[in-house]
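Trainee: only geometry, no sequence info:
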């Protein structure tokens, strides 16, 4: 096994693709906050390809981690030891794989350990884009504003963005484009609203400048990037012949659609696979309401049935039927697809992607932060079904399964970890109370007013009682019959 480093690139096995550019000539034009698996197999690969073209040397990435504590420091140390290189192994549905070393990231800063270094990098005129993958829950505007301390050290990604933009304004530099790459409807508009609210709370003049000069393009991003377990790491490292402490795994499929709205230049994205269009909202809708929503529809009954891998759950014909019924009856009639996109073909591709055995995508990875994800990917469908008198069975069944999932035990009596960072202590007390409608009253779901909808309340109560009496398996049988 060859330890991954800059000096080892010339000695790697021939089946491994290595960076085809001189990393010593690169400059960090992009600061990316939240270097998780998704960024590393999505945006970073586009930039890696871009850097192979002469003239793009100024678009390398400086990663920024905002996770505090030992875990955040260890991640920074690992990247530094590997010269900020890592491997990506892409698995096709037929089981074939290809591996590459990604060299687009040339530095990595740990914000809690050295916030000033992050601010200096973001306020440098070399930085022209600040991008984000901080997960859906990181865009809670009320929480961001509540955590902000104008006289303290920046804590959230938005604290760093606003402080860096203020320094740039004071120095006479133009703003950078803020580019959200998270699974969020209107992610650019949402980011813009939070940044402006935070800036206006401390400096109205700064907010006016950002509003006038800045840019926040909306984008749709799509690729499955599971967590990498210790077994996964040994497997992909064995395949590559490289000792990589932080390898990434993904499917072959990838998609990125983005508005061409930048204020300080951008890489030639279109030449490297990014679709630049004005109708991003339509792509967001079909992806979020058909693909991401199907992930949520699948994962909660799946975990209660004892499945731990998405591809194993897709071997249960009842769960596949549940998804097909959700699409055909509930979601597709409410979605307007972009020109040239067939919802039927799209959902058939989703079936194939979810069934990919190569990536071992974890059910609990998908279930994580469900209170936020359900609102992002199901709220519009639920609201439209209620308003239009549509069938509520599948949405009510999903939420009844989510309610059982919160107890962390499946139908076989096996326990599993529950990770719901958006639920407060008050929410947890309510969720575990004797109130049969408790989940409908949780704070993250407050805007849906589900407990006040007679039709939804009745459907949810019916499924909750049936699951308690018969178990998820029998209820699923009846639902898809």
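Mentor: Arrived safely. Owing to the predicted nature of the structure, the values given are computational and were not obtained by experimental measurement.

Trainee: contacts and neighbour counts: CA atoms only from here.
Mentor: Noted.

Trainee: which secondary structure elements does the helix or strand in which residue 293 is found contact?
Mentor: Taking DSSP states H and E as the criterion, residue 293 maps to helix 293-304. In terms of contacts (3 or more Cα pairs under 8 Å, 6 or more residues apart in numbering; DSSP states H and E), helix 293-304 is packed against helix 310-313, helix 317-325, helix 363-367, helix 370-388, helix 393-405.

Trainee: how about the strands in the stretch 201-350 of the chain?
Mentor: In chain order, the stretch 201-350 of the chain shows strands spanning 219-222, 242-243, 248-251, 255-258, 275-276, with DSSP state E, counting those that start in this stretch as the criterion.

Trainee: ok, and what's touching the first one?
Mentor: Counting by Cα atoms under 8 Å, 6 or more residues apart in numbering, strand 219-222 makes contact with 180-183, 186-188, 254-259, 280-281, 283-284, 287, all of which sit outside it.

Trainee: Equivalent analysis for the second one, please.
Mentor: The set of residues external to strand 242-243 that reach it, using Cα under 8 Å, 6+ apart, is 1, 2, 3, 4, 12, 237.

Trainee: Mean neighbour count and distance to residue 469 for the helices and strands packed on helix 293-304 - can I get that in CSV?
Mentor: What follows is those, written out as CSV (neighbours: other Cα atoms under 10 Å; distance: least, Cα to Cα, whole Å):
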stretch, mean neighbour count, distance to residue 469
helix 310-313, 22, 23
helix 317-325, 18, 20
helix 363-367, 21, 24
helix 370-388, 19, 24
helix 393-405, 22, 13
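
Trainee: Below is an additional structure, to be compared with the one above:
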């Protein structure tokens, strides 16, 4: 089958939307670190819309920080790929043209730093996942002892961490007498812009106090809240896109129709007209971010662990199960009192909309995918809510079950005795503790609660938390995820 590329665009069916601007004239203005499916289904589509509305030098150069896979898929396609939006009423297809090139950091770190430092680059955006920031999730501070940070301090011309790459680009801009670019974090980190500013400043200070002061005074790190369900692309998805378009696309992106992007409007060298294509440019992102982190991400993680244990492969299957739909309703009842409503938002309506999105049968968002990196996600998605509920004297039964389900999941053995591939930066430590405790729920919960990087020093000593977690974990071992969730009513 013929490959999607610039030369074959004209052969697409009329039902497939394609770039409505002169792509040959497009010049790069954004470098994006971590060009995965989410960035291509969110940032790149918003940018595509902005280019169609008002053309400018806002093409995207992606950067893969670890492997060449994405470059190898997109390069033969001239950076083009298909966005397949799956709605219950039927699919919508669109070819995205805003991505112009993909660099591979390990193959040429100096080339990536040069592109970032280029006068053409006005925004450097990131989706590198929580673990990509080399920080302590419990404190939000840079881990100066992280192997990648140690490497970058010793090899400043060939950095491999996202933070090291940003500082290398900023250092070169300053040395050449130019101002900084805007750093736009699009990952699910609380106060992501503020946190990233601190990480960049702290890393820079380990090299040069004057550079750190310049970044602090001149740099822009707007916070953002991003939202769109973008499942990992499967071979079946690739085959379906080929069937619908008549062209072979090695890098399609699958997503839901819904999207949301709230951005603090603080940019040092301009930005695309994202505000004209649905992005919310706000003075403070925190209320939107906080709502999404606790209500969507907290529910997603809890449902992923319980759903996976119960044998549900996808979020739509798990949330469509009446037992887990009731669990989600109870979970949101515990979460909502801790969430100040953003302007114009009714939180009960937001929760209902989330359930509709979760239950969209066209979206195959795998529970295993969401379950990845739980040690990094739990502190932001569930534990902050739990602390607040405890301070207010509120119940945490559903929240505690979410934590217990994570503990049961990281044992690496599912309810049928099969192996779970636990993907987590602390996977080896989690495995060691799980094997030592076996199926002793009290021993396992106590051991895992002792990981300070996840639970801090307060929660392990709080019986209102530790007792329900241990009780739920025992029930998960004894009765399974579905029966345990059902017992909450």
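Mentor: Structure received. Values in this document were obtained by computation on a predicted structure and should not be read as measured data.

Trainee: What is the most widely separated pair among the contacts of strand 242-243 of structure 1?
Mentor: Greatest spatial distance in these: 12 and 237, 12.0 Å, computed using Cα to Cα.

Trainee: more neighbours, those two?
Mentor: Residue environment comparison for residue 12 of structure 1 versus residue 237 gives the larger neighbour count to residue 237, 21 against 18, counting by other Cα atoms under 10 Å.

Trainee: That one reaches residue 244, doesn't it?
Mentor: Yes: Residue 237 of structure 1 sits in contact with residue 244 when judged by Cα atoms under 8 Å, with a separation of 6.5 Å.

Trainee: any common contacting residues for the two?
Mentor: The contact lists of residue 237 of structure 1 and residue 244 share no entry, where a contact means Cα under 8 Å, 6+ apart.

Trainee: picking up where we left off before, buried by neighbour count, from the contacts of strand 219-222 of structure 1: which ones?
Mentor: Neighbour counting with 16 or more other Cα atoms under 10 Å marks 180-183, 186-188, 256-259, 280-281, 283-284, 287 as buried within the contacts of strand 219-222 of structure 1.

Trainee: how about residue 343 of structure 2, what's its match in structure 1?
Mentor: Counting by TM-score structural alignment, residue 343 of structure 2 corresponds to residue 339 in structure 1.

Trainee: Ok, residue 387 of structure 2 next?
Mentor: With TM-score structural alignment as the criterion, residue 387 of structure 2 matches residue 383.

Trainee: ok, and the closest non-adjacent residue to that match?
Mentor: For residue 383 of structure 1, the nearest residue in space outside its immediate sequence neighbours is residue 448; the separation is 7.0 Å by Cα to Cα, 6 or more residues apart in numbering.

Trainee: any idea how far residue 379 of structure 1 is from the one you found?
Mentor: 7 Å (Cα to Cα, to the nearest Å).

Trainee: Residue 260 of structure 1 now?
Mentor: Applying Cα to Cα, the value for residue 260 of structure 1 to residue 379 of structure 1 is 28 Å.

Trainee: Ok, residue 144 of structure 1 next?
Mentor: For residue 144 of structure 1, the distance to residue 379 of structure 1 - Cα to Cα - is 22 Å.

Trainee: And residue 28 of structure 1, by the same measure?
Mentor: With distances defined as Cα to Cα, the gap from residue 28 of structure 1 to residue 379 of structure 1 amounts to 38 Å.

Trainee: Next, count neighbours for residue 478 of structure 2.
Mentor: The number of residues packed around residue 478 of structure 2, counting by other Cα under 10 Å, is 14.

Trainee: Can you work out which residues contact both of residue 12 and residue 237 of structure 1?
Mentor: With Cα under 8 Å, 6+ apart, residue 12 of structure 1 and residue 237 have no common neighbours.

Trainee: residues in contact with residue 28 of structure 1?
Mentor: 58, 59, 60, 61, 62, 106, 126, 127.

Trainee: Please pull up the equivalent of residue 280 of structure 1 in structure 2.
Mentor: Alignment of residue 280 of structure 1 against structure 2 is given by TM-score structural alignment, with residue 285 as its counterpart.

Trainee: Equivalent analysis for residue 310 of structure 1, please.
Mentor: By TM-score structural alignment, residue 310 of structure 1 lines up with residue 315.

Trainee: cool, and residue 249 of structure 1?
Mentor: Looking across to structure 2 (by TM-score structural alignment), residue 249 of structure 1 lines up with residue 254.

Trainee: so the closest residue to that match other than its chain neighbours is in which element?
Mentor: The shortest distance from residue 254 of structure 2 to any residue other than its chain neighbours is 4.9 Å, reached at residue 84 (Cα to Cα, 6+ apart). Counting by DSSP H and E, the secondary-structure element that holds residue 84 of structure 2 is strand 81-87.

Trainee: neighbouring contacts of that strand?
Mentor: Contacts to strand 81-87 of structure 2, defined as Cα under 8 Å, 6+ apart, come from residues 4, 41, 74, 91-97, 241, 249-257, 360, 362-363.

Trainee: Report the next helix or strand after it in sequence order.
Mentor: Scanning forward in sequence from strand 81-87 of structure 2 by DSSP H and E, the next helix or strand is strand 90-96.
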